[in-house]
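*Asks:* I would like to see how this sequence folds:
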Amino acid sequence: MTRFQELVRQGRAEGIEAFLVGVVVLDGQGRVLMVRRRPEDRFGGLWEFPDGTPVTLTEHDAHRWAPLDDLPQVGGHHAEVLDHLRRHGTGR
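*Replies:* Predicted coordinates:
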């Protein structure tokens, strides 16, 4: 069993029914690519990471490259990941 399969098994045992993927994209200056959810969408107006599919503005109404010390308002799990990057660096 792979590590991923084990994580899925554990998640399902704990009642998790869906798994989502996000991608933190950094440019050469250490800025993070963020996309903003459309106002009428669930969590409208919040910024998030691209979800691993090609970025189009059909689900999002804006995008920006944001420095780690000047990020837009993001949701809970995105904030946790960005905080980790701020504390531990980007691995560059």
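
*Asks:* going by C-alpha atoms from here, please, whenever you check contacts or count neighbours.
*Replies:* Noted.

*Asks:* residues in contact with the top helix by length along the chain: which ones?
*Replies:* Ranked by residue count, the top helix of the chain under DSSP state H comes out as helix 76-88. Applying CA atoms under 8 Å, 6 or more residues apart in numbering, the contact partners of helix 76-88 are 48-49, 68-69.

*Asks:* regarding Tyr65, what is its secondary structure?
*Replies:* Slight slip there: residue 65 is Trp, not Tyr. Using DSSP: H, G, I helix; E, B strand; the rest coil, the structure places Trp65 in strand.

*Asks:* helix or strand: which one has the closest residue to it other than its chain neighbours?
*Replies:* Leaving out its chain neighbours, the residue that sits closest to Trp65 by CA to CA, 6 or more residues apart in numbering is Leu33, at 4.6 Å. Assigned by DSSP states H and E, Leu33 belongs to strand 32-37.

*Asks:* let's see this one next, to set against the first:
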Amino acid sequence: MTVASPEFVAGLAADAEAAGITRFVAGAVINHDGRTLLVRRNPDDYMGGMWEVPSGTVEAGETILDALFRETAEEVGLIINQVTGYIGHFDYQNSRGGTTRQFNFTVTVVKTEPVVLTEHDAHQWAHPGELPEVSDAVYGLLTS
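*Replies:* The predicted structure is shown next:
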């Protein structure tokens, strides 16, 4: 079964729902020349100043993969060419006090530039050993 198959992704959602989690986020791990694209949350946002992979909420009626493609284009202006792997999930407390599960996928993009930010105040391509201020979950995701 491939990572991008509807059955695989539906299974991820079903497992999360069985655990009582109903808010989902899709995260894109975009690598280029041994570095990963990171974006910094605006200072006045929830978890402001933290660096993260491009990610966003799965909207009603969307699959996790639909959100992955849409959010990557919206947040950084890059078009996903291929989903190459599923590298796991992590749960975190969201701004409403509930639990969100972020599903993370490695992807390739049509072009790595230009990065056009709409929801973040900075971006960088970072080596795994030289990460800026990221959450423990993102650190584990990028260094495991």
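
*Asks:* circling back: let's see which of the contacts of helix 76-88 of structure 1 end up in strands.
*Replies:* If you go by DSSP state E, those have Glu48 in strands.

*Asks:* and the contacts of helix 76-88 of structure 1, which of them are buried?
*Replies:* Buried subset of these (neighbour count, 16 or more other CA atoms under 10 Å): 48-49, 68.

*Asks:* and which of those is nearest Val8 of structure 1?
*Replies:* Set against Val8 of structure 1, the nearest of these by CA to CA is Phe49 (21.9 Å).

*Asks:* quick one: contacts for the alignment partner in structure 2 of that closest one?
*Replies:* Aligned counterpart of Phe49 of structure 1 in structure 2: Val53 (TM-score structural alignment). By CA under 8 Å, 6+ apart, Val53 of structure 2 lies in contact with 27-30, 37-39, 138.

*Asks:* thinking again about what came up before, what's the residue nearest to Trp65 of structure 1 in contact with, if anything?
*Replies:* 24-27, 49-50, 63-66.

*Asks:* Phe43 of structure 1: which of those residues is nearest?
*Replies:* Using CA to CA, the contacts of Leu33 of structure 1 come closest to Phe43 of structure 1 at Phe49, 13.4 Å.

*Asks:* distance of that closest one from Ala66 of structure 1?
*Replies:* 11 Å (CA to CA, to the nearest Å).

*Asks:* go on, Met34 of structure 1?
*Replies:* From Met34 of structure 1 to Ala66 of structure 1 the distance is 7 Å (CA to CA).

*Asks:* between these two, which has more neighbouring residues?
*Replies:* Met34 (23 against 17; other CA atoms under 10 Å).

*Asks:* counterpart of the more buried one in structure 2?
*Replies:* Structural alignment (TM-score structural alignment) places Met34 of structure 1 against Leu38 in structure 2.

*Asks:* now do Val21 of structure 1
*Replies:* Aligning on TM-score structural alignment places Val21 of structure 1 opposite Ala26 in structure 2.

*Asks:* so Gly52 of structure 1, which of the three states?
*Replies:* Per three-state DSSP, Gly52 of structure 1 ends up coil.

*Asks:* and what about Arg9 of structure 1, helix, strand or coil?
*Replies:* Applying three-state DSSP: Arg9 of structure 1 is helix.

*Asks:* in structure 1, what residue corresponds to Leu131 of structure 2?
*Replies:* Matched to structure 1 by TM-score structural alignment, Leu131 of structure 2 sits across from Leu71.

*Asks:* please report how far that match lies from Thr58 of structure 1.
*Replies:* Distance from Leu71 of structure 1 to Thr58 of structure 1, by CA to CA: 22 Å.
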